[in-house]
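Visitor: here's my sequence, what's the structure:
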Amino acid sequence: MLQFSKWQVALVAAVVALGAIFAAPNLIPKEQLDRLPGFLPKGTINLGLDLRGGSYLLLGVDTDKVIADRLSGMRQEIQRAMRPSGGRERVALVSLPSVDLEMGTISLRVREPDQADEAARRVRDVTRTGVAFLTAPPYTVSVQGDLIEVRLTPEARRQYAAEALQDSIEVVRRRVDPAGNKEVSIQPQGADRIVIQAPGDNDPEELKRIVNRTGQLSFHRVDPTVSLADAEAGLLPPGRILVPFAASEGPGALVLYEEPEVTGDMVETASAGLNTDGAGFQINFSFDSRGARRFADYTREHVGELFAIVLDNEIISAPRIQTPIPGGQGRITGNFSPDEAARIATLIRSGALPAPLTTLEQRTVGPDLGADSVRAGTTALVIGFLAVIIYMVATYGRFGVYADMALLANVVLIAGALSLFGSTLTLPGIAGIVLTVGMAVDANVLIFERIREELVAGKGPVNAVETGYRKAWSAILDANVTTFLAALIMFQLGAGPVRGFAVTLATGVVTSVFTAFVLTRMFAGGYLLARRPATITI
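Guide: Below is the predicted model of the structure:
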C-alpha cells in the first residue's frame, strides 16, 4: 500500500502541477495576464458581491400577466381557426371569443348550432398544439348547445408560470451579459422571483433600465382608411390602435391593426449592419419556420402596402412592401446610429420578457466594505493555516511536515479548481476554505493516531504505517462523503452566498481526500521504503 510506481508518482505530481498552473493567474496582474500566450490558462477566481462590491436586485415576475397573455393568444388562435382555410368552411360566431382572466376561461358562441361540433373540433386541435411538456392537454373544452367553453387546467397554469420564470431569467441574462463573459449571478428565488448580483457594478438604476426594457417586437398591418385626426380624437374602429413613431423616426403616428401579423418570438436572429447604400445602419433579422411562413404569406398578399414594425409600442420602421419576401429574412431600415442599431438588435435577439418585472429590493454594496471583508477573510485563512501547520509539526514531527506539505497542495488545488470553473468566491466561500483546511488535516490526524496505536501494539514502522492508512480509510471516506452530500444539498437548495460556501466546501472535500490520503501516503512510503528506519516517532 505504501509502494508507488513511477507512473503513479508522475500522475500525482501532474495533478498538483496542473492545480498550480490553473491557480497561478490569480497572482498575476491583469495587464500582464492579457499579454500571455493564448494556450496558457487565464481564468481567475471571481470575487462575489460581498467581497468586490456591486449591485443587488430582487425582481418579482408577474406570472398572472403570463396567464393573461396565454389566454389572449389562445383566443386569437381560436378566432383564426374559425376562418375558412384549406377547403374548410367558415364557422360563424355570434361575437368575438371572450376571455375571463379570473376563471381562466375562453367562451365563444356559434351562430349556427349545427356547427358547434365542428367548432369544438377545431378548438381542440388548436389547444393541443405545442404542449409536449404536459402530461395532459392544457385546456379542457366543453360544449353546451351553441356555447363552447375553453378552460386552462391548474397543471398548465403552474407550468406556464414556471416556464415564464425560467424564460425571464434567460432574457435577463442575455441583456445583462450578452457576451457571457461578465461575473453576473442571476438565480431564481422561490416560484416568482429573480435575484441579480452584479459585482463591480455600482449603478443599480442602470441595471434596472437594461433589465426592464420590454423588448416586445411585432409586425402590424397599417390601416390607411382611418385619418390621424379621427384617431387622435379617439374615433378608432374596433381592433385598431394608434401607435407613434420612435424618436429616431421623427414625429407622427400610424393607425395599425391591433392584432399583429408576426410577433417577435418568431424572430431567430437579429444583428446590426450597414445600410445597403452605405449610409447609416440597419437591423438584419430572420424568422423561424412559423414566422417565415406567415411573413411570406402576408408580403405576397399585400404588395405595395405599408408594414409597420413596432418595438415597445413605438414604430421603429414602416417600409412599403415592394415584392413578396419568401426567404424568412428581412431588414429594418431607418435613421439608426451604430449604438442604437446594436441596442435594438440586442433587444430583438434576447427576446421579449414573458412577464413584467417589478423591483422588490435593490441595494449597492460599496467596494470598501468588500475590501474589508477580503482582508478579514484572508487574515482568518492565513492565521488558521499557520496555526494548523505549527500544531501538526509540533504534534507529529516528520509526519506533520508531510501533512503540512499536503495541506499546501490542497489549498493550491482548491484555487486551481475554482479558477478552472470560473467560480465566484464569496465571504461564506472563504469560510468554506477555512473549514476545508481543518478538515484536510483531520484525515491525517485519524491516520497518524491509528499509526500510533499500531506502533504501541509492537508493529514495525512500515507495517504500522501501512496498517494505519488502511484502517483509517473507511472513517475518512464516511466523513467526507457525508460532508460532500451536505454540500450538494446546500448547492441545490441554497442561493447566493450559501451556494458559494457549498462550492468551496465540496471542492475542498474532494481535494483534501486526495492530498490527505494519497499525497501524505506517498511521502511517508517514499521515506520508509528508502530509509528503512528501525523506529519512527509520531
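
Visitor: going forward, measure contacts and count neighbours with C-alpha atoms only.
Guide: Will do.

Visitor: mind naming the longest helix for this protein?
Guide: Longest among the helix segments of the chain by residue count, using DSSP state H, is helix 461-493.

Visitor: check which element follows it along the chain.
Guide: helix 497-513 (DSSP states H and E).

Visitor: show me what that next one is packed against.
Guide: Helices and strands touching helix 497-513, as assessed by 3 or more CA pairs under 8 Å, 6 or more residues apart in numbering; DSSP states H and E, comprise helix 398-420, helix 427-456, helix 461-493.

Visitor: got the angle for the longest helix of the chain vs helix 497-513?
Guide: Taking axes from the mean of the first three to the mean of the last three CA atoms, to 10 degrees, helix 461-493 and helix 497-513 form an angle of 160 degrees between their directions.

Visitor: helix 461-493: which residues count as buried?
Guide: Residues of helix 461-493 classed as buried under the neighbour-count rule (16 or more other CA atoms under 10 Å) are 461-462, 464-469, 472-473, 476, 480, 483-484, 487-488, 490-491.

Visitor: do the same with stretch 528-537
Guide: Of the residues in stretch 528-537, those buried by neighbour count under the rule 16+ other CA under 10 Å are 528, 536.

Visitor: any residues touching it, and which ones?
Guide: If you take CA atoms under 8 Å, 6 or more residues apart in numbering as the criterion, stretch 528-537 is touched by 3, 396-397, 460-462.

Visitor: Leu2 in helix, strand or coil?
Guide: What DSSP: H, G, I helix; E, B strand; the rest coil gives for Leu2 is coil.

Visitor: let's compare: structure for the following, please.
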Amino acid sequence: MLHIPLWKRVVIWALCALGLFMALPNAFYPRVELHNDAVKAIEISGETPELLADQSAWPDWMPSSLVNLGLDLRGGAHLLTEVRVEEVYKTRIEGMWAPIRDLLREERATVGTIRLQDGPDDELRIRISQPEGMTRALEVVRSLAQPVVTLSGVGASDIEVTGQGDILTVRLSEQERAATDDRTMQQSLEIIRRRVDEVGTREPTIQRQGSDRILVQVPGLGSAAELKAILDVPAKLEFKPVVGAPTRDADASPGIGNELLPSVEDEGLFYIVERAAVVTGEELTDAQPSFDQNNRPAVSFRFNPSGARKFGDYTAENIGSPFAIVLDEEVISAPTIQSHIPGGSGIITGQFSVEESTELAVLLRAGALPAGLDILEERTIGPELGQDSIDAGKLACIVAFAAVLVFMVLSYGLFGLFADIALLINVGLIFGLLSAIGATLTLPGIAGIVLTIGMAVDANVLIFERIREELKTAKGPSRAISLGYEKALSAILDANITTFITAVILFAMGSGPVRGFAITLGLGILTSVFTAIFVTRIMIVIWFERKRPKTIEV
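Guide: Next comes the predicted model:
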C-alpha cells in the first residue's frame, strides 16, 4: 500500500533542497562570478577596496560554484598549434656532449685528443686524433645508451653510435625519437595548462590532436592575440659558463660548442657562452617576484635537490669566473661567482619593472615549453555571439519546457501537475550537480538538458499509464498507485540504463562538445530517475494521505 517512512521523506526532500541550493548561484551568474574573481584576486595580490567591494557582491556563506560556460556560450579564444618536436632532438644531443667528452678523455691513450665537429642539429659528431682507437671509442660511448621506456620500444636503445674514419657520430634511435615526441607533447600539454591556469581563466579546453598538435580554447579571454602572448613566451631559463671576454662584434666566431648571445642590460654587448647549460629552468621548484639589495624588482628562485647539487658544485669549483643567466637566448645577467652558493637558491636581477618580475616568475613557475609552437589556426569568438547562443539555448529550453508542462497537465490532470513540479526540481538538480563538479556547459550540453526534459516526462508517462491500467482491475486507488509504480519501475530502469551506458561510451570515446553532451545527458538520467520514482511518488502520497479520495482520475 501507499506508505513512505519518515526517514525516506526527509532524505528525499533534503536531497532536493541541497541540489536546488547548489544550483541557486547560477540564477545570479554575474554577481557570483564577480565575487569568485575577487576572491581569487585577493588570494594572489592581497586586499584592495575595489576587490573587497566585488567580494561582497555575494554572501560568503552561500555556495559560489557556477556552471562554467563553454567557448560557444561565453566567447573567447581558440588556437590550434603545432609543436616543433624536432627541436627537442637538438637539445638532447647537445646535452650528451659533456658526458661523452668526459668518458673519452679517460681513454686519451687509446683514442687521442677529441674535437667536437659541426654537423646536423640532430647529430653529435666527434673527431678523434687516433682512428685506430675507434673501436674502443664506440664501446665507451655505447655504454651511455639507455633502454627506451615504451611498449613499442622494448629492447631498443636510446642512441645509435657509429664510426667512420676518425669521425664518431651519435644520434637518437627511431624508437627514442617516437618516445621523445610523446614526452614532448605530454610536457607541452601540462605547461600550456599551467600557464593558462596561472592567468586565472576559467575551465580552458586543452587537448592533444593527432601526433603533434594541441587545441587550446579559453572561454572569457578577450582575443586570440592574448592567448598567443601567453603561449609564445618560451621562458627558457639556463645557467651557462661564460667563455672569454664579452665583445661588441655581433659577427664574432664563438667556436665549436659555444654560442654568441646578446646582453639585455647593455645593448650591443655579446657574451660567448657554452652551448650546454650547467643548470636549466626545468630543475626550478619555485620562482617568486622579490627585490634585490638595492630595492629593485628581481626574481628569487630555488632549485630541486638535483639542480641545487649541480649549481653548488659548479659555483664551488669556479669561484672568480663569470656565470651567465640566460633567459630565452638572451643574457640578462653575468655575475662573477664570489663564493660557493649552497642550498640551490638565488636571485635574478636585471632591469625589470614590478610587472615584468611578476610575469617572469609566473612563466618560470609554469616552466619552459620543451619546443616551439606554430599557430595553425586562431579564432576569436566574441561575447555577442556567445550571448546569442545562450539566448537560443534558453529559448529552446523554455519552449520545450512549456510544451511539456502543458501536455502533462492536459493529459494527466493533477498527476500531470505533480510531474511538472518534479520536472522543475529535476532541472534544478542537474544544474546543482553541474555546479558541484565544476562542469562546463556548451550548446551540445544544453541539447543534453533538453533531451533529459523529454526523458524525465517519459518515465512519468510510463507510471501514469500503468496506474490507469491498474485502476481498471485493482480494488482501489491506493493499490492502483502502488502497483503502477512497482510495475513501471523495470521499464523505466531498462530505458534509462541503456541510455546511461550510451552516455558513458560517448564520454569515454568522445572529446570536447561530445563530452559536454554526454555529461549533461548522464547527470540528467540520474536526476530524472530520482524525481520520477521518488519525488512524484512522495507528492502523490502526501496528497492522497490528506484527501483520501475514493476514486481518482489519471
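
Visitor: so for Gly104 of structure 1, which of the helices and strands packed on helix 497-513 of structure 1 sits nearest?
Guide: Closest to Gly104 of structure 1 of these is helix 461-493 (CA to CA; 31.9 Å).

Visitor: structure 2: matching residues for the longest helix of structure 1?
Guide: Under TM-score structural alignment, the alignment places helix 461-493 of structure 1 onto residues 477-509 of structure 2.

Visitor: the matching stretch vs structure 1 - mean distance after superposition?
Guide: Its match in structure 1 and stretch 477-509 of structure 2 itself, once the structures are fitted together, sit a mean 2.4 Å apart by mean CA distance after the TM-score superposition for structure 1.

Visitor: can you give the distance of that stretch from its chain's centre?
Guide: Centroid displacement of stretch 477-509 of structure 2 relative to its chain, using CA atoms, centre = their mean, to the nearest Å, is 36 Å.

Visitor: what about the one residue sitting closest to the centre of structure 2, distance to Glu283 of structure 2?
Guide: Here the mean C-alpha position of structure 2 is nearest to the C-alpha of Arg193 (CA atoms, centre = their mean), at a distance of 4.0 Å. When CA to CA, to the nearest Å is applied, the distance between Arg193 of structure 2 and Glu283 of structure 2 equals 19 Å.

Visitor: any idea which element the counterpart of the residue nearest to the centre of structure 2 in structure 1 lies in?
Guide: Superposed on structure 1 with TM-score structural alignment, Arg193 of structure 2 falls opposite Arg173. For Arg173 of structure 1, the host element (DSSP H and E) is helix 154-176.

Visitor: buried set for that helix?
Guide: For helix 154-176 of structure 1, the buried set under the neighbour-count rule, 16+ other CA under 10 Å, comprises 156-157, 160-161, 164-176.

Visitor: what helices or strands is the next helix-or-strand element following that helix leaning on?
Guide: Going down the chain from helix 154-176 of structure 1, the next helix or strand is strand 185-189, by DSSP H and E. Packed against strand 185-189 of structure 1 by the contact rule (3+ CA pairs under 8 Å, 6+ apart) you find helix 154-176, strand 193-199.

Visitor: distance from the chain centre to strand 185-189 of structure 1, please.
Guide: Taking the mean C-alpha point of strand 185-189 of structure 1 and that of its whole chain, the gap between them comes to 7 Å (CA atoms, centre = their mean).

Visitor: name the residues that touch it?
Guide: Where contact means CA under 8 Å, 6+ apart, the residues beyond strand 185-189 of structure 1 that reach it are 165-166, 169, 173, 194-198, 495-496.

Visitor: what does it correspond to over in structure 2?
Guide: Strand 185-189 of structure 1 falls opposite residues 205-209 of structure 2 when the two are matched by TM-score structural alignment.

Visitor: and the matching stretch, what's buried?
Guide: So for stretch 205-209 of structure 2, counting by 16+ other CA under 10 Å, buried means 205-208.

Visitor: average gap between that stretch and structure 1?
Guide: Stretch 205-209 of structure 2 sits 2.2 Å off on average (mean CA distance after the TM-score superposition for structure 1).

Visitor: swap in stretch 405-423 of structure 2?
Guide: Mean for stretch 405-423 of structure 2 is 1.3 Å (mean CA distance after the TM-score superposition for structure 1).

Visitor: matching residues in structure 1 for that stretch?
Guide: Matched against structure 1 by TM-score structural alignment, stretch 405-423 of structure 2 falls on residues 389-407.

Visitor: compute the first-to-last residue distance for the matching stretch.
Guide: By CA to CA, the extent of stretch 389-407 of structure 1 from end to end equals 8 Å.

Visitor: what does it rub up against?
Guide: Identification of contacts with stretch 389-407 of structure 1 by CA under 8 Å, 6+ apart yields 437, 440-441, 444, 448, 512, 515-516, 519-520, 523-524, 537-538.

Visitor: and which of those residues is nearest to Arg294 of structure 1?
Guide: Minimum distance to Arg294 of structure 1 across those is 59.8 Å, recorded for Ser512 (CA to CA).

Visitor: leaving out the residues flanking it, which one is nearest to the closest one?
Guide: Spatial nearest neighbour of Ser512 of structure 1, excluding adjacent residues (CA to CA, 6 or more residues apart in numbering): Ala440 at 4.8 Å.

Visitor: what lines up with that neighbour in structure 2?
Guide: Using TM-score structural alignment, Ala440 of structure 1 sits opposite Ala456 in structure 2.

Visitor: wait, isn't that match in contact with Val529?
Guide: Yes. Here Ala456 of structure 2 lies in contact with Val529, judged by CA atoms under 8 Å, at a distance of 7.0 Å.

Visitor: who's more crowded, the two?
Guide: More neighbours sit around Ala456 than around the other of Ala456 of structure 2 and Val529, counting by other CA atoms under 10 Å; the figures are 27 against 21.
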